[in-house]
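Peer 1: predicted model and sequence follow; I will ask about them next.
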Amino acid sequence: MSALGRCCTACSRGCYSCRWRNRDNNQEAKCGCCWLFLVSLASLLSLCWMYFFLVAFNDREELNWKAFRLMGHWVNWFMVLVIVYAVISCYCVLLLVFALIQAALKAPLDLHWIHMIFLFCGLILITCGVTGISLKWGERELPVVPLSLQATGPFLQFGAVGALTLLSWLVFQSFHRTQKARSKLLIAVVFGGVSAAIFMWPCFIRSPCLMAKSDLLDKPKLLGHRGAPMLAPENTMMSFNRSLGCGVAAFETDVQVSKDREPFLMHDYNGDGSKKGEFLLRTTNVREVFPNQSFRDSASLTWKELQRLNAGEWFLKTDPFRTASQLSRREQEAARNQSVPSLMQLLRLAQRHNVSVIFDLYSPNQHNDTIDVVDTILRSGIEPSLILWLPSAQRRYVSATAPSFIQYYASEQEMLDNGGKHLNMRYSNLSTQKIRELRRSNVTVNLWTVNEPWLFSLLWCAGASSVTTNACHLLKDMERPHWTMEPREYRLIWISVDAVSVVIMAILCYIQRKKRERQKGYSHQQDGDAASFLLCTVMTRHVS
């Protein structure tokens, strides 16, 4: 072995086994194969789990919000989990790399006990994470994974083919080195099955972005989710003003009604399951202003009392989207002095800029509050067609009192029952195929909450009419989806990549076979030379 080979062997053995000397032991070799399998499994699981977190990054605030409801304190738990599992993934992958180097250099795979402990701890943390997310967040978030595969599937397949091609060298090496027929058969069957699955993966990819470019519809309109919450405190006038700079088509907000019947903007409310008195805790300084009081819901405070609350300082303290540092000093000062706005203030802003308004109505008394909200809208003087009415309570009353309001529905069935043509749903609750079918039926489809460009690109390809977003400043500059490809073009690339991989693997297999044959020939020659030498020695002694 060359000096470089000995150095690589010693380094990889030191990192993987914490041993610097080679030790030959058949029992350790068998255990080493088992640990290699476990390291490979842990690496695969950790990478899949990290992939889940990357695609779930769009909904990170939902996880943080659930944690806030449980603990009453705002912490960016999503980023904490991402960092923890990123460390686990990097550790497992590095361990696998060292193991593969060991295998390539034909060194023993005796994993050190410290790595064994860390490996099991990592698997336990991943198991706990999968269980916790599945129980508390799975119904909403797990459907995002198949959706993300429509956006990343073609490129993941190309990467998998590349990884398979590189690893085939080790597989062929093990195959030709193995003497037992059963072992050879097992290696051939497993490798052949994995290869077939990876090569034929595109047969099961159904992405809306595999389309003719002429079929691409106009870019979906942007609706500012509580304004522009990455640029200013949510549901404040500063936030809605910042969203105007993104060219939003509508303001999305949340309306509640005060004790003295004034509709105001606030998302958090007691009816969502949070503790009593904490419906204002996340986005206001209610504890400082009313330290000895506990408010059950919005009807517990008058509008004058609400005006005493600061609705912006929390944004600079908690920095929920890690964007507060991007604000200028002037913008930070403006954010620090925001108050709770009324619905009338928002309606007048929307009227001046000809922007629509869509909102949820959070209320313990839907009947009376609906009447007050409709009355406020009509008194504001805003064009009625700019109001996108979403609350399902008292919809008949709203239709009769303000027939020019555009009725939006939160479920397809409710829309069909009322003969509507406007749908507002979570993006993961509609398949891309269903979105396309609805658009063909002239249904306006708005999807919430879409923050990541890859997701926006996918829904653009699917034909979404508009999206509600926290990241209007990021999506406004997109002129086209991240990628679109003609189906015929994709098939050509797919077949070409697979064919090149097969050719390369065939060459590698041939090289390994020839190398093994040369090693056997050299071994036989050495055995023959030794036998000849022994025979000559015996004959010489006999003659003597």
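Peer 2: Noted; the coordinates are in hand.

Peer 1: from now on I want contacts and neighbour counts done on CA atoms only, so please keep to that.
Peer 2: Will do.

Peer 1: can you map out the strands along the protein?
Peer 2: 221-225, 250-257, 263-265, 356-361, 387-389, 406-407, 422-426, 444-448, 466-469 (DSSP state E).

Peer 1: take the one below as the second:
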Amino acid sequence: MKVTALDPNPYIRPTNTPLTVIAHRGASSLAPENTMFAQETARRSGADFIENDVQLSKDGVPYLLHDSTVDRTTDGTGDITTLTAAQLDTLDAGSWFSPLYTGARIPTLATQLADLRTRGGNLLLEIKRADTKNDVAAMIDVVRAHNMTDRVIMQSFDTRHLRWVHDLAPELPLGLLRSTLDTDPVAIAEDLHLTTYNPNGNALDTTPGIVADLHAAGIAVMAWTADTPAKWNRYDNYGVDGIITNRPAELTGWNWARNGSTP
């Protein structure tokens, strides 16, 4: 029998080290979600990763947007897949949050990656809608064009998306989002070639030991979306590697205090 050693997973944190801070849609408690303002605020808050959602415009340009429509977070209306890049670029994506952010735009994925590449930061990118392999390819093309494959993790709730990413860009790390735990998270992680398994943090309360099982298989765990010290403490005790949060500044400060260090 031949035993093949697993390559170490850089996203599994060593014992007694801080949690990885992942800013949900940017620092979305302080700035309009999925905008460059939210990204910059998260960066200055000490976030290790920005978490954003990506979808394609009518003409196939990847944009950062969570909802299917632009109605909630812009001054426009309509499904993003019915709007061209030229139309999306005119929308105000900030004033809904505060007049201070009037004029903020919906960023393209290219804009976001250019900022991260030159000014620092990593991206946990959720494929929100992609009906075909070509849709996913359009997103990957932008990541590759900006030479960011080593600083981007692609994640999705849809296993088809992850299989397509692996086929098209096996060098890209993959994360599976889950609202509830799979019957056998390790088996599905191995089947999908996952780097990280990303469940709703509340789901871990039912089976916290699964974190150790995933680690033993070389899979990191990033829990979502936790915004209170009580949850950070609980998930830290479970051994998760990172936490997706709307409050990255507070989690960064909590990390410092938890690990006996100072800013």
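Peer 2: Looks like it arrived, so ask away. Note that the structure is a prediction, hence the values are computed from the model and not measured.

Peer 1: TM-score of the superposition?
Peer 2: Remark: TM-score between the superposed chains equals 0.81 [TM-score structural alignment, normalised by the length of the second structure]; 234 aligned residues with a C-alpha RMSD of 2.2 Å.

Peer 1: that older thread, possible to save the strands of the first structure as TSV with mean neighbour count and distance to L170 of the first structure?
Peer 2: What follows is the strands of the first structure, written out as TSV (neighbours: other C-alpha atoms under 10 Å; distance: least, C-alpha to C-alpha, whole Å):
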stretch	mean neighbour count	distance to L170 of the first structure
strand 221-225	28	51
strand 250-257	25	56
strand 263-265	25	62
strand 356-361	21	58
strand 387-389	22	61
strand 406-407	21	62
strand 422-426	20	46
strand 444-448	22	47
strand 466-469	27	47
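
Peer 1: export these to TSV and append columns for distance to L535 of the first structure.
Peer 2: Shown next, in TSV, are the strands of the first structure (distance: least, C-alpha to C-alpha, whole Å):
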stretch	distance to L535 of the first structure
strand 221-225	91
strand 250-257	96
strand 263-265	101
strand 356-361	98
strand 387-389	101
strand 406-407	102
strand 422-426	86
strand 444-448	87
strand 466-469	87
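
Peer 1: where's P481 of the first structure relative to G463 of the first structure, distance?
Peer 2: Remark: distance between P481 of the first structure and G463 of the first structure (C-alpha to C-alpha, to the nearest Å) = 11 Å.

Peer 1: so which of the two has more stuff around it?
Peer 2: G463 (27 against 18; other C-alpha atoms under 10 Å).

Peer 1: which one is that one nearest to, not counting chain neighbours?
Peer 2: Nearest residue to G463 of the first structure, sequence neighbours excluded (C-alpha to C-alpha, 6 or more residues apart in numbering): R436, at 5.6 Å.

Peer 1: the strands of the first structure: which one's closest to S300 of the first structure?
Peer 2: Distance to S300 of the first structure, taken as C-alpha to C-alpha, is lowest for strand 250-257 among the strands of the first structure, at 9.8 Å.

Peer 1: which residues touch the closest one?
Peer 2: 222-227, 235, 240, 263-267, 298-299, 343, 350, 355-363, 369, 468 (C-alpha atoms under 8 Å, 6 or more residues apart in numbering).

Peer 1: now do 7 Å
Peer 2: 223-227, 235, 263-267, 298-299, 355-363, 369 (C-alpha atoms under 7 Å, 6 or more residues apart in numbering).

Peer 1: cool, stretch 105-119 of the second structure as well?
Peer 2: Contacts of stretch 105-119 of the second structure (C-alpha under 7 Å, 6+ apart): T35, M36, P62, Y63, L64, D89, L91, D92, A93, N122, V142, H146.

Peer 1: make it 6 Å
Peer 2: Contacts with stretch 105-119 of the second structure, where a contact means C-alpha atoms under 6 Å, 6 or more residues apart in numbering, come from P62, Y63, L64, D92, A93.

Peer 1: trace the second one over to the first structure, please.
Peer 2: In the first structure, the residue equivalent to Y63 of the second structure is F264, according to TM-score structural alignment.

Peer 1: show me the contacts for that match.
Peer 2: V255, Q256, P341, S342, L343.

Peer 1: and of those residues, the nearest to G153 of the first structure?
Peer 2: Looking across the contacts of F264 of the first structure and measuring by C-alpha to C-alpha, the closest to G153 of the first structure is V255, at 40.2 Å.

Peer 1: quick one: what's aligned to the closest one in the second structure?
Peer 2: So V255 of the first structure corresponds to V54, using TM-score structural alignment.

Peer 1: quick one: its match from R119 of the second structure, how far?
Peer 2: Distance of V54 of the second structure to R119 of the second structure, given as C-alpha to C-alpha: 21 Å.

Peer 1: same check on A220 of the second structure?
Peer 2: A220 of the second structure is 26 Å from R119 of the second structure, by C-alpha to C-alpha.

Peer 1: again with A203 of the second structure
Peer 2: Where R119 of the second structure is concerned, A203 of the second structure sits at a distance of 35 Å (C-alpha to C-alpha).

Peer 1: related to what we said a few turns ago, okay, the contacts of F264 of the first structure in JSON lines with distance to V503 of the first structure next?
Peer 2: Converted to JSON lines, those look like this (distance: C-alpha to C-alpha, whole Å):
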{"residue": "V255", "distance to V503 of the first structure": "63"}
{"residue": "Q256", "distance to V503 of the first structure": "66"}
{"residue": "P341", "distance to V503 of the first structure": "66"}
{"residue": "S342", "distance to V503 of the first structure": "68"}
{"residue": "L343", "distance to V503 of the first structure": "67"}
